[in-house]
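Asks: no letters, just coordinates:
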């Protein structure tokens, strides 16, 4: 084998996966057809769950250094809106920040940072970890056998890897060639976005604006424009977005005498088509991010969903390569992430349903606006778009099991997240239980023991998977169920592991 894992696509998802594999010492390579990162406007922020991914890996300071302005301003650390649902602004003041899922994780559930900046941070980290990133390399196809995958490159030459992961976007060649089904709903709208020079911008309202022909939003940064037209998908999604196209679209939707005279760094189009692969794995080929699911980016879900896929897959694939993965561990990537993806697709479809200009959608929009203005409605929205409401069905009776690890400060001044930088699972002992130390030692470098008190947590012990999700928790000081849980997620203790596919 040339590599253990070959990742196709050097967007944020492919690079996030690469850093996770690099942390585990896996021989990985990322191939990308573009010679340089794409600077066209795309995702403009990450949610709380994604920020905590970067925090656990020690990358949050670099991400925060690249942050931009908050949407529609307000103070730098707080925006007046928690976000929007189909253009309906959700008031931040209505969110219950003392909700158990949100407490200590705000204010704000969105860190404004451009996708290209996320890619730069992850690209640097992947290179530091020894992951090879090859740009200007176009994959034309591949052949799979029982032992691995042979990937063919344009211009000749092959690369051989034990596993192939398609992180190559919504038009994924990997998905198509491997024969994954990709069912879903067809596009009905066209959204255009660009940064340009807008004459008459003072006439445009702040925030999302509904009109008889669609929606538009101007800002939060100067010159940033997005229009939504409800008359079907574009004829050509690949053609460059020109100033004249943005000008015509903005005037059609707004009905105002405004003019776009230039577009900087290109623009983008997208639609509301929503599709999801029926599975994310076929043999030695896996899908991650937009290659596995596509949808409109309303409420900023796409980038965050893909990052969640990558951290879920990374440690499981690394464990499989290393040979210590318990049976069917890799299959849990699909069973855990597929329902999350399906839920996000429906979340975006519902927003489009509320956007339409007919009487039914207008009535629905009025009801949803009332609901999102209440404390319960705004709090539910914040839990959804922050990613903190996502959880896996991992069994176990403790309410933390299956949820993201809590934000805990230890008595030595460190945070529990600080101990996750190496990418291992964490076994936290908050009461000095020597049984936990014995169990941790048996797993060697797969499991890191963290000892110290966490005042006010009420916890005596906690097992956190490498992706940050809680697999076991105890309030009572015992170890009931811990050995079974360790075997389920980390396999047999060191020295007795067997290779699993």
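Replies: Done, it's in. Not measured: the values here are computed from a predicted model.
Asks: from now on I want contacts and neighbour counts done on CA atoms only, so please keep to that.
Replies: Noted.
Asks: okay, now the closest residue in space to residue 214 that isn't next to it in sequence: neighbour count?
Replies: Closest residue to residue 214 apart from its sequence neighbours, by C-alpha to C-alpha, 6 or more residues apart in numbering: residue 229 at 4.9 Å. Residue 229: 23 surrounding residues under other C-alpha atoms under 10 Å.
Asks: what distance do you get for residue 229 to residue 272?
Replies: 11 Å (C-alpha to C-alpha, to the nearest Å).
Asks: quick one: common contacting residues for these two?
Replies: Shared contacts of residue 229 and residue 272, defined by C-alpha atoms under 8 Å, 6 or more residues apart in numbering, comprise 189, 190.
Asks: what does the lengthiest helix in the chain contact?
Replies: For the chain, the longest helix by residue count, based on DSSP state H, is helix 331-355. The contact list for helix 331-355, computed with C-alpha under 8 Å, 6+ apart, reads 85-87, 214-215, 272, 274-276, 279-281, 293-299, 301, 305, 309, 312-313, 316, 361-362, 364-365, 390, 392-393.
Asks: and the comparison structure, right after this:
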């Protein structure tokens, strides 16, 4: 190994949203970060409308707000919302999301069942264009000093007790840690020998933009048929699911003739595809890494878990990995982390992945072209149109039920912190911009201020709030999750124990 070879604190494989967001998190902690990306050009037609739209759930929206990214990410959508506000006001019901295409609506959801949620800077779910999201994250990474090398996909690596030697495009790079954010076919995962287990696909899914003759033969909307499912949006955007066991996915070129054949088979309509503008395939293969860490190598995003894009939860799952991992790895590298802090990344995020994969599998079960699935669909439709049913599905789809097992007796502990509106005009999220923990003290209690001063990683803020939710103080981790909450008589010893658990020795 040449002595002049630069050693980065962290090398990240993959410059998608997860890799870029994680790089920003690590740079926020002052670490040197190198991102290696196989694709030379970040632009792709499949990242633009209509295929490039992704829904951001509540935890993702909160994470971006807490890092000062939300305004830039949401700017195009807010502009669009202003131009279409009159249209929404004319709608009898406002859709809130769906489960296997079965919609639930805002007017049916009982938000009173979420007593620890306060109004935030955005809705509980927003749509963004993937290309714009990556542009914003890449710009932030560049401004923060992240080094991004495109056209250099990781070919392999060797790790030792002191670091990782990474081979990419004929070049050698050195990092103290390596993180695979390189997608469902992750080279880092394969080269690292991570066990990847799950269920094989039942279908090949198609997302296509076509030109058609006799397009009027296709009814707009989502349709379940005896041979599959298709969704048609004028003038030529089509999604199809062909229950072929995933046989066609990435095995042959996608031709207009093939798309026409599958479309006729599933829809039963004798339409003719005259042009194929964009096309991609996907499956419902659902696999998850049995471990997210081996030595100095970690996995995040699709490298750690893959599933069908039904419901659009994959991006949020990966960004949640990044928000959870960044501050923990940074503290580990600095040397001020509790001994098992990095292990908590897997302990907290793996169960979340398990639930999302099963959520995806459940939707597949509802979509199968069988009489039993149609019977089940009718029951789900009835349930989702009830107040309790719509609330349950909203909790899952929007991510508002996300909770880690952090211990603690108060029901707010383990949940995302409410976005308190403070008396000084700031909000809780404003005080998490630097990636540190936060001790928010509504009563300006001197013992709590003294306690917070014992940890460099905790910011102390004393301010009353418009709505305290019955609290006197709370300790928030850098990722925005509540580690301790005190009511009328705060338990200073409990606060100190929580601080030691997440921020190390005082």
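Replies: Thanks, I have the structure now. Predicted model only: the values in this text are computed from it and were never measured.
Asks: so the longest helix of the first structure matches what in the second structure?
Replies: Across the second structure, the stretch matching helix 331-355 of the first structure (TM-score structural alignment) is residues 343-367.
Asks: so what's the gap between the matching stretch and the chain middle?
Replies: Centroid separation for stretch 343-367 of the second structure versus its chain: 12 Å, with C-alpha atoms, centre = their mean, to the nearest Å.
Asks: under the alignment, what does residue 34 of the second structure map to in the first structure?
Replies: Residue 34 of the second structure maps onto residue 29 in the first structure, by TM-score structural alignment.
Asks: mind listing what its match touches?
Replies: 3, 5, 6, 7, 18, 131, 132, 133, 134.
Asks: just to revisit the earlier point, for the match of helix 331-355 of the first structure, which positions count as buried?
Replies: With burial defined by 16 or more other C-alpha atoms under 10 Å, the residues of stretch 343-367 of the second structure counted as buried are 344-346, 348-350, 352-353, 356-357, 359-361, 363-367.
Asks: again, but for stretch 185-199 of the second structure
Replies: 186, 187, 188, 189, 192, 194, 196, 198.
Asks: do the same with stretch 461-480 of the second structure
Replies: 461-465, 468, 471-480.
Asks: just checking, what's the longest strand in the second structure?
Replies: strand 272-283 (DSSP state E).
Asks: what stretch of the first structure does the helix or strand that comes right after it fall on?
Replies: Using DSSP states H and E, the helix or strand that follows strand 272-283 of the second structure in sequence is strand 286-289. The alignment of strand 286-289 of the second structure onto the first structure (TM-score structural alignment) covers residues 274-277.
Asks: so what does residue 182 of the second structure match up with in the first structure?
Replies: Match for residue 182 of the second structure (TM-score structural alignment): residue 168.
Asks: likewise residue 242 of the second structure?
Replies: Using TM-score structural alignment as the criterion, residue 242 of the second structure maps onto residue 229 of the first structure.
Asks: quickly note the distance from the alignment partner in the first structure of residue 7 of the second structure to residue 163 of the first structure.
Replies: In the first structure, the residue matched to residue 7 of the second structure (TM-score structural alignment) is residue 2. Applying C-alpha to C-alpha, the value for residue 2 of the first structure to residue 163 of the first structure is 11 Å.
Asks: those two: who's more crowded?
Replies: Between residue 2 of the first structure and residue 163, counting by other C-alpha under 10 Å, residue 163 is the more crowded of the two (23 against 14).
Asks: the helix or strand the more buried one falls within vs the second structure - mean distance after superposition?
Replies: Assigned by DSSP H and E, residue 163 of the first structure belongs to strand 158-166. Taken against the second structure, strand 158-166 of the first structure registers an average deviation of 0.5 Å after superposition, with mean C-alpha distance after the TM-score superposition for the first structure.
Asks: now that strand: buried residues?
Replies: 159, 160, 161, 162, 163, 164, 165, 166.
Asks: quick one: contacts for the most centrally placed residue in the first structure?
Replies: Note on the first structure: the residue nearest the mean C-alpha position is residue 304, at 2.2 Å, using C-alpha atoms, centre = their mean. Residues counted as contacts of residue 304 of the first structure (C-alpha under 8 Å, 6+ apart) are 46, 47, 49, 50, 387.
Asks: go again using 10 Å as the cut-off
Replies: Applying C-alpha atoms under 10 Å, 6 or more residues apart in numbering to residue 304 of the first structure gives the contacts 12-13, 43, 45-51, 289, 310, 385-387.
Asks: about what we covered before: now for residue 2 and residue 163 of the first structure: what residues contact both?
Replies: 28, 150.
Asks: related to what we said a few turns ago, which of the buried residues of stretch 461-480 of the second structure fall within strands?
Replies: Among these, the residues falling in strands (DSSP E) are 461, 462, 473, 474, 475, 476.
Asks: map the fourth one onto the first structure.
Replies: Read that as residue 474 of the second structure. So residue 474 of the second structure corresponds to residue 462, using TM-score structural alignment.
Asks: what ranges do the strands span in the stretch 51-200 of the first structure?
Replies: 81-85, 88-91, 110-111, 132-135, 139-144, 149-153, 158-166, 184-185, 190-199 (DSSP state E, counting those that start in this stretch).
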